[in-house]
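**Q** what follows is a protein structure lacking sequence information:
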């Protein structure tokens, strides 16, 4: 008899598809909303979306840091020289020695592998 019970295989496929759909829903929901970040003058803030391979960080419509194939350039803007870092182990951008004029809209985008985009409103007090 050639009959084979494929229910288990189909259930696994449906489970994986379901997880992927949930991930897409959360990803797209995250893209449309702005997350608030708050920091104190002199402290650091880490933008909580990972850029593991390639992507960028944008401040007020200007690219201020980028990662291309795990190589970073965080000195694209005089304002952030020696204060913006990309940590290769985590993929996170961190801005240190915060100043009040760092407040504003930031966008972090991962363009390879774990693709994603998130807007952040940073308020430094």
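**A** Received it, and whenever you're ready, just let me know what you need. Just so you know, these numbers come straight off a predicted model, no measurement behind them. Numbers count the residues shown, from 1 in each chain.
**Q** contacts and neighbour counts: CA atoms only from here.
**A** OK.
**Q** for the longest strand seen in the chain, which helices and strands make contact with it?
**A** In the chain, with assignment by DSSP state E, the single longest strand is strand 116-124. For strand 116-124, the contact count by 3 or more Cα pairs under 8 Å, 6 or more residues apart in numbering; DSSP states H and E identifies helix 7-32, strand 34-39, strand 104-110 as packing neighbours.
**Q** ok, which of those comes nearest residue 49?
**A** Among the helices and strands packed on strand 116-124, strand 104-110 comes nearest to residue 49, with 7.0 Å by Cα to Cα.
**Q** take this one as well and set it beside the first:
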């Protein structure tokens, strides 16, 4: 059996010696990747100079046990999928189809940490300007970007924070901070008017107006009540005077 595998290894590897990489693939830890080249009838999967598996008769013969529960072969489409990826799964993968559509191809896979969710806080807030600060935990090749709508307005390739200074005319816009690496991205949308306190200012102004309205209403009611009380007292006094004169 070992001699047979050695022969298979030699025959398969000889065709990969001068093979160029067809494409670069990216994925995240814990995720999965489907290799684009289909093996429908008979073929091999290689990784880092080792034969991982032989594909034959809709079944997989594993040469490397660590991939036994992580390599799936869809015998209908012929596509291979690697699951539960780890960073040490990065490397060169080769696929060789020996029957039907005969080909030999290789791919470079890079597995990255998952991107952390960014967060945003406001600083240096005034009536005319505001600074937004986007923060993210450190990760592989993480880049921070600021967008106003669909327009990119700022970018950092290495820092874990990225500031964006807004002026009063920008407060009505929606901004988005994006944390990204070559495999994925995550973002958070910001209403500048809310974060920079404009809504709070308007709300306070509204409260002052409402308080003023309440005070005016209360004074009006008090004035009317006082007038009614005065009229009642005057009427009572006139009635008393009339009764005194009658006697």
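**A** Cool, the structure landed. These numbers come from a predicted model, not from an experiment.
**Q** contact partners for the most centrally placed residue in structure 1?
**A** Central residue of structure 1 (Cα atoms, centre = their mean): residue 49, 2.6 Å from the mean position. Listed by Cα atoms under 8 Å, 6 or more residues apart in numbering, the contact set of residue 49 of structure 1 reads 91, 92, 108, 109, 116, 117, 118.
**Q** so the corresponding residue of structure 2 for it, which state does it fall into?
**A** Mapped onto structure 2 by TM-score structural alignment, residue 49 of structure 1 lines up with residue 37. Under the three-state scheme (DSSP: H, G, I helix; E, B strand; the rest coil), residue 37 of structure 2 adopts coil.
**Q** what's the distance between residue 103 of structure 1 and residue 52 of structure 1?
**A** Distance, residue 103 of structure 1 to residue 52 of structure 1, by Cα to Cα, to the nearest Å: 25 Å.
**Q** neighbour count for those two, which is higher?
**A** Shown here are residue 103 of structure 1 and residue 52; by other Cα atoms under 10 Å, residue 52 has more neighbours (23 against 18).
**Q** and for residue 238 of structure 2, the neighbour number?
**A** Neighbourhood size, residue 238 of structure 2 [other Cα under 10 Å]: 10.
**Q** what helix or strand is it on?
**A** helix 198-246 (DSSP states H and E).
**Q** what helices or strands is that helix leaning on?
**A** Helix 198-246 of structure 2 packs on no helix or strand, going by 3+ Cα pairs under 8 Å, 6+ apart.
**Q** would you confirm that residue 42 of structure 1 contacts residue 95?
**A** No. Here residue 42 of structure 1 does not reach residue 95: they are 10.2 Å apart, not a contact under Cα atoms under 8 Å.
**Q** when these two are compared, which one has more neighbours?
**A** Neighbours were counted for residue 42 of structure 1 and for residue 95 using other Cα under 10 Å; residue 95 has more, 18 against 12.
**Q** the more buried one pairs with which position in structure 2?
**A** Aligned by TM-score structural alignment, residue 95 of structure 1 pairs with residue 82 of structure 2.
**Q** find the nearest non-adjacent residue to its match, please.
**A** Spatial nearest neighbour of residue 82 of structure 2, chain neighbours left out: residue 71 (4.8 Å); criterion: Cα to Cα, 6 or more residues apart in numbering.
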